[in-house]
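Chemist: Quick one, structure for this:
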Amino acid sequence: MFALFRLLVVLLFIQTIAYIGLSLYSRSVRKGKLEAHWDKKDAMKGDKDIFVERGLKRYDASFRRKLILGVYIVPWAGIVALIYIRNFM
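Modeler: Next comes the predicted model:
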């Protein structure tokens, strides 16, 4: 039982590292796209930093950002499915 607990803690730790890495990468890509969009449009008015900040706030509330939580959900669902298949089929 202790070995299973240790395995699950290690899995959770690895998932957390992957989640943080993916979140930072995804946010930096989105920021780059917003800056490129600002640079491409000559008729944009206002401050570039405010435009990027507003875009990142919208991104933080988006569904795409929440999809990164699949890093936690998919492996646990796979483990549960394997246990079910192994024991009941």
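
Chemist: only C-alpha atoms for contact and neighbour calcs from this point on.
Modeler: Fine.

Chemist: can I assume residue 22 is in contact with residue 70?
Modeler: No - if you go by Cα atoms under 8 Å, residue 22 and residue 70 don't touch, sitting 10.9 Å apart.

Chemist: quick one: which of those two has more around it?
Modeler: For the pair residue 22 and residue 70, the greater number of neighbours falls to residue 22 (16 against 13), based on other Cα atoms under 10 Å.

Chemist: Can you tell me the element the more buried one falls in?
Modeler: Secondary structure from DSSP states H and E places residue 22 in helix 2-40.

Chemist: next up, for comparison:
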Amino acid sequence: MGFARALLLGFGILTVFYVLISLYARSLVRERLEKQLQAEHPGLGGAERNAYIEAGMATYRRSLRRKLILGVYVVPLLAVAAIAYFINRQ
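Modeler: Sure, this is the predicted structure:
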């Protein structure tokens, strides 16, 4: 019962980290797109601006970088498994 509770707590903490990292990465991409648009087309605004940013965000959603954020779950799981393996091996 204690192990299951620890797993649930760990999963919850990793989920919070995943959400925070994901939101931060999205904000960085959006900010980069806004700066890029401002540099390339300084007078552009309104619907064209929103369409440009949404197209860039759609590209980000399909990118490898976004999928790599899932490493927040994988890396700690592998670390715990490796530690458990080496402790039990002795």
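
Chemist: From residue 50 of structure 1, how far out is the most centrally placed residue in structure 1?
Modeler: For structure 1, residue 68 is the residue whose C-alpha lies nearest the centre (Cα atoms, centre = their mean; 2.7 Å). The gap separating residue 68 of structure 1 from residue 50 of structure 1 is 25 Å, by Cα to Cα, to the nearest Å.

Chemist: Could you check how far the helix holding residue 22 of structure 1 is from the centre of its chain?
Modeler: 5 Å (Cα atoms, centre = their mean, to the nearest Å).

Chemist: Please point out which parts of that helix sit buried.
Modeler: 12, 15, 19, 22-23, 26, 30-31, 34-35, 38 (16 or more other Cα atoms under 10 Å).

Chemist: Redo those residues as a markdown table? Include distance to residue 54 of structure 1.
Modeler: As requested, the buried residues of helix 2-40 of structure 1 are exported to a markdown table (distance: Cα to Cα, whole Å):
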| residue | distance to residue 54 of structure 1 |
| --- | --- |
| 12 | 32 |
| 15 | 29 |
| 19 | 23 |
| 22 | 21 |
| 23 | 18 |
| 26 | 16 |
| 30 | 12 |
| 31 | 10 |
| 34 | 10 |
| 35 | 12 |
| 38 | 12 |
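
Chemist: distance of residue 4 of structure 1 from residue 10 of structure 1?
Modeler: 10 Å.
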